[in-house]
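Enquirer: I'll drop the sequence and a predicted model, then ask my questions.
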Amino acid sequence: MAGSIASITLIAFTFLLMPAKADAQSYRFTNVAIEGNQRIESGTILNFAGIARGETISAGQLNEAYQRILGSGLFEEVSINPRGNTLEIRVVEYPTISKIAFEGNTRIKDEDLVGQIESASRQVYNPTKVERDAATIVDAYAQSGRSAARVTPKVIRRSDNRVDLVFEIFEGQKIEVQRLSFVGNRAFSDRRLRRVVDSKQAGLFRAIINRDTFVQDRIEFDKQLLADFYAARGYVDFRVTGTNAELARERDTYFVTFNIEEGQQFTFGDITVVSELPEADAAEYQDALRVKPGQIYTPTQVENSIARMERLGVRNGVDFMRVEPRITRNDRELTLDVEFALVRGPRIFVERIDIEGNTTTLDRVIRRQFDTVEGDPFNPREIREAAERIRALDYFETADVDAREGSTPDQVVVDVDVEEKSTGSLSFGASYSTSSGIGFSIGFSERNFLGRGQRLSAQVSASSDTANYRINFVEPAFLGRDVAFGLDFGLVETTDDFSFYDTTLGTFRPSLTFPVSENGRLSLLYSAAYKDMSNYTGTSGILAREVARGDEFASGVGYEYTYDTRRTGLNPNAGVLLAFGQEFYGLGGDQEYIKTSARAIAQTKVFNEELTLRATLEGGALNFSGEDSRAVDRYSGQIIRGFEPNGIGPTESLEQLGGNYFASLKFDAEFPLGLPEEYGITGGAFYDIGALWDVDTAGATGPVASTGFKPRQAVGVSLIWQSPFGPLRFNFSHALEKEPGDKTQAFDLSVVTRF
């Protein structure tokens, strides 16, 4: 009985004298007395001791019993004393924890810390466990960049053998990365490699707005980023030989150095396909390859080639076909010959796919990232690709995908373990311009709406002369297919004094987008638009005639084809985007016309990726039948830099009319300025040439200028700042070629849109 002296009768008690050589003592007891226990039963303590009835106990075994009782973690003190025929065990129980508190923490909330420690209320106090908890809290602060944090556990004694456990926390300051350096790099500069790693240097702007901090796990991640960067550029022998994170004497900053070995850059040598399967023709699979000899070697191109051939094998009905890349290294020529062998893989099937950890996201959202379903042949490469697609959703903090043996040796179970994270955002903004005055905006965005993988966004913005309302919805897997269904609603109302009339524009646009090739996608859409012009106060006869037509409705269908090499990323330093589309209006409504648009963008990086070159060609055409176009239909806006929005093109009485056709060609260069990378400032230069032309002159009361194709030209320089509010571009322009009535613009500020 707890709290009392328990007597347990054993068979006998005897002292045995061993031979002189052993000179050891043994015991056998008739009674065991246990004292000091309050909560723990005497029988439980005796079980910890492991003393069996009638067993002869040596002094060493008696010590082992002591260690077992102490090792249970239930007792603060334990003593074992043989007294005649009685074994006396005295214990002092650890107290129970009444409550746990945290003091000094402001950066991490109490509820977050409670979820990380092992100790809990109403459990037995264990000093070893508490020390681990203190180390866990310190590690949590280190992950947020506060590596100087200290945690001291304190115990406050209460009545009835209870204690309050208090963790006193000194959070300390964030310790920044003062300098990121690289040793051993020849092909790429420190500046270029700093853009690769996730860690950033803390400098002038970061110290004020968005300072970076030292996190050990991030340094480990940086090593993998560097390896991936070099591997994608043919440096197959690259490795990080070590990292050195040195704390400054003042203990407020780190100096981080990566020691690397780049090795040599390799290119593809001979590319061949051999088949060990009678039903697979090697020549057919050779023709499916896109990689060519002489190209810089990248593992991505090898993986893409394997995936392309395996998909072809599925279409041809070749069961369990696997593609094995056999690489032969030629150090003299710095080439890698790749032989793709078509072989028969093991006859293993996917038994099932188990998904755990998704509390919000529906199982089907994760399952549709797999090309494999239950009963399909097991393909490790496809499982790896599915894992990457799940992570690319950006719905989860972590996403682990593993395969294990199923119910039989020829079956596997794919386990998916995810941890959800927030996917919604609410934004507020304010703006000011000399033409529009003060404006504000509020927006909502959810990337995983109701856990269905759908995207929903809504935005309202307004200024003194403009109100803009927009709602956008996208279902990326319509009817369970690789088809994106989109809905776009928009309403824009303007009372712009510069155009001398008010407008109301409403749009409703559903669309379906699906792949038609590896890099090509096709969109089919329907568009309905409401357009109204009113309250005209100018002197243009053309605009007055168009405003007099009042509100009009347009309804039509269209398509857009895009070809984007960035989808496969075969060349990490270059990419091409091509887009062409047409919309045919006249399905009811008041207008009948065809709208054609085209765009081509090409970008490459040269001089060890320090200089980015980009060329953009755009154009559009409106072809009306019946009624002429109106200003709300025609192209306007900023066709090229160096001119104000709606600042070029046809005019009547110096009032801009817009045009039925536009074309522009823009050349951009971006380069470092030699400033520290932590400032986030780079330079740019541009040359733009473009034209906006053609308008019907019916109703004109004054001279109409610039109706023909007359290209304008402008040059300029830019400052590009990676600000906390997003990348901003400050353009300083000079118009080289302009026409009477054009409105030039020497400076403008815009948000950078990355190609």
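Expert: Ah, there it is. Residues are numbered from 1 along each chain as shown.

Enquirer: going forward, measure contacts and count neighbours with C-alpha atoms only.
Expert: Noted.

Enquirer: Next, the buried residues of the helix or strand encompassing residue 603.
Expert: With the criterion set as DSSP states H and E, the secondary-structure element containing residue 603 is strand 592-606. Within strand 592-606, the residues scored as buried using 16 or more other Cα atoms under 10 Å are 592-605.

Enquirer: which helices and strands sit right next to the following helix or strand past it?
Expert: Per DSSP H and E, strand 592-606 leads on to strand 611-625 as the next helix or strand towards the C-terminus. Secondary structure elements in contact with strand 611-625, counted by 3 or more Cα pairs under 8 Å, 6 or more residues apart in numbering; DSSP states H and E, are strand 592-606, strand 661-672.

Enquirer: putting a second one here so we can go through both:
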Amino acid sequence: MNFLKALCLKLIILIIFNTVSANSYGGEIIVKGNTRIPKETVITYSGITNTADATSNQIEAAIKSLYTTSFFSDVRIEKKGANIIVTVEENPLIRKIAFEGNKAISDDSLKKVTKLQPKAIYLPSQIHLDSKAIETAYNKQGYYEVFVEPKIIKLPENKVDLVYEIKQGQKAKIKRINFVGNENFTTEELKEHILSKEYAFYRFFSSADMHDPDKLHMDQELLKRFYQCNGYFDFEIKNTTAELAPSRDGFIITFLIEEGKKYKVQDFSVLTNVKGLPKDKLLEKISLTKNATLNLQDIEASEEAMTKYLGANGYAFSEVTHDVIKNSETGYAIVRFMIREGMKFYINKININDNNRTMDKVIRRKMKIEEGDYYSNTLIEKSKMEIINLGYFSSVDFKNKRTAFPDKVDIDINVKETSTGSMNFLIGYNDQTGFMGSVSVAENNFLGKGQAVELVLSKASQAEQAIFSFTESGFFNQPIDSGFDLYTGKVIDKYSKYSHQETSGGLRMQYELLHGLYHGLRYNLKRFDISQSGGSKSLTVQDFSGIAYNSSLGQTFSWGTLDSRIRPTKGVRFTLMQDLAGLGGDTHYIKHQVIADMFFPFIKKHSA
């Protein structure tokens, strides 16, 4: 009896629960079209809990919510009686991602800039963003005509392969470089002192004529330095623009500059709060000359000399800075060198990043500081400029990084490499040798070792020659340039009817003895072979016919104030050359040469 009562009670409760349930929900949510996504997940993301009271607004919100998950390419929700029917079409899975037509940038590099990966859900919006990221990567490499078209290959089981078809187009070169506001230096002069170069057909081995925003920033620094090395300490770059030509095949770069006034040195002094410093000794380290043009290089050389003196005399943590007090009315300036006792920081590690080609040691040997040295802003700035002057990088950036030690810092050197090779062709005519053709190939950072290699071959109807040159810029990791030269050539004189053949080899080295003073040593061995040709009856030719050797040892001292050692446009240079022949061979002599060069613009063009 008690069992029957309990059973009846349970049936009544179940009927009441079903009635309440039916009244609350009025039906069920039916999900169709899902294969990977569980039904429960679809219902949860839809946000629908009450089928009976679901309004059109709630259904519309559920559709948007399901689209937001990115799981589905199509969502439809409809109400049938007491039930809600949710029909979905799932986005396919990406099986494989491939790149086609990408000659300039590798697959691995493109994978780093795109977000979608294999086994991810196919998302049209993300594919669009990844296509733009690929275009941006190509823009940074100088390709502004690039076109990226993503293509989908449908596979069974709702999977796809994604292929990015890339049409690179041509590299956008620098079509023209303009300077506006240059009154004291011509546009051609200023072009010589920046990294960016205008497009030229013979620069196919170089990236100097390719637009690069980082390189443009370096150009601004180099321009400012050039002007300050010529006395223009008010120099400013008002604006720099790089406009893509309407044809999208090149850039027009414009520097808007204000040169300001040129200053001369009125006086200089040393100020310090460090006790016991001998100011007279420090004044001797200053390279400035009164009434001479104010030169940033002289200021830097003075700071470096004082820093070395301080370090050698127990003031290792003193910092040398300078201040230039200018008088625009008189055109004179006073330079104050300030020495203060800085915080005692040591350099823990020096990390060099992004030098994929250039070896670490090539960069490190240009550093004025090493790991374990005390931290010096002066020497760090000098090191940065030395690395820039290598010409191997379009950008050089020093960043300090804290370490676990309170008195130590790490220095990160971030570089961006640029092309260092070149090829030149020459065609000419000479009355003695006839038409001549010449080709030269040069690489200034051979195998990333900082070595310079050059090969020159020339041929004419009456002459031919070959020259090979090799230079090591860090002999035994010291600031010494050393190398060797090989030469062979032959000339036939069609008038005197004799041939002259020369073969030679030489060793050389050069180093900076003092600031601006260079000393070089060299040894040369030459072999001459003079012979008659075409029945020459010249007694002179007959006397000198035969083979002779010349063995000579020489040295060179060179000092100057040139604005550029490679392409000087201003300044003077004095050179003393001495050679002694007779260390073996057939000729004996002592030769002295004194050469004085002065460079100045013959015609000043105020071109913009």
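Expert: Sure, I can see it. Here the structure is a predicted model, which means the values were calculated and not measured.

Enquirer: Fetch the TM-score of the aligned pair.
Expert: Once superposed, the chains reach a TM-score of 0.74 (TM-score structural alignment, normalised by the length of the second structure), with 563 aligned residues with a Cα RMSD of 5.1 Å.

Enquirer: Report the contact partners of whatever residue of the first structure lines up with residue 472 of the second structure.
Expert: With TM-score structural alignment as the criterion, residue 472 of the second structure lines up with residue 475 in the first structure. With Cα atoms under 8 Å, 6 or more residues apart in numbering as the criterion, the residues that contact residue 475 of the first structure are 453-455, 484-486.

Enquirer: on that earlier part again, quick one: list the elements packing against the strand holding residue 603 of the first structure.
Expert: In terms of contacts (3+ Cα pairs under 8 Å, 6+ apart), strand 592-606 of the first structure is packed against strand 574-589, strand 611-625.

Enquirer: how about JSON lines for those, with mean neighbour count and distance to residue 553 of the first structure added?
Expert: Compiled in JSON lines, these are given as follows (neighbours: other Cα atoms under 10 Å; distance: least, Cα to Cα, whole Å):
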{"stretch": "strand 574-589", "mean neighbour count": "18", "distance to residue 553 of the first structure": "5"}
{"stretch": "strand 611-625", "mean neighbour count": "17", "distance to residue 553 of the first structure": "14"}
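
Enquirer: Using JSON lines, lay out these together with distance to residue 492 of the first structure.
Expert: Compiled in JSON lines, these are given as follows (distance: least, Cα to Cα, whole Å):
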{"stretch": "strand 574-589", "distance to residue 492 of the first structure": "20"}
{"stretch": "strand 611-625", "distance to residue 492 of the first structure": "21"}
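
Enquirer: Mind checking those strands for the one nearest to residue 497 of the first structure?
Expert: Closest to residue 497 of the first structure of these is strand 611-625 (Cα to Cα; 26.1 Å).

Enquirer: thinking residue 133 of the first structure is in contact with residue 114, fair?
Expert: No - at 9.7 Å, residue 133 of the first structure does not count as touching residue 114 under the criterion of Cα atoms under 8 Å.

Enquirer: Find the residue at the geometric middle of the second structure.
Expert: Centrality entry for the second structure: nearest residue to the mean C-alpha point is residue 394, 2.3 Å, by Cα atoms, centre = their mean.

Enquirer: how about the helices of the stretch 201-350 of the first structure, start to end?
Expert: Listed in chain order, the helices of the stretch 201-350 of the first structure (DSSP state H, counting those that start in this stretch) span 204-208, 216-231, 282-287, 299-315.

Enquirer: closest one to residue 734 of the first structure among the ones you listed?
Expert: Sorting the helices of the stretch 201-350 of the first structure by Cα to Cα, the top spot, which is the nearest, belongs to helix 204-208 at 29.6 Å.

Enquirer: and of the helices and strands packed on strand 611-625 of the first structure, who's closest to residue 202 of the first structure?
Expert: strand 661-672 (17.9 Å).

Enquirer: Can you tell me what sits against that closest one?
Expert: Defining contact as Cα under 8 Å, 6+ apart, one finds that strand 661-672 of the first structure is touched by 610-622, 634-635, 639-640, 681-694.

Enquirer: Secondary structure element for residue 542 of the second structure, which one?
Expert: Counting by DSSP H and E, the secondary-structure element that holds residue 542 of the second structure is helix 539-544.

Enquirer: after superposition, how close is that helix to the first structure?
Expert: By mean Cα distance after the TM-score superposition for the first structure, the fitted helix 539-544 of the second structure averages 2.6 Å away from its aligned residues in the first structure.
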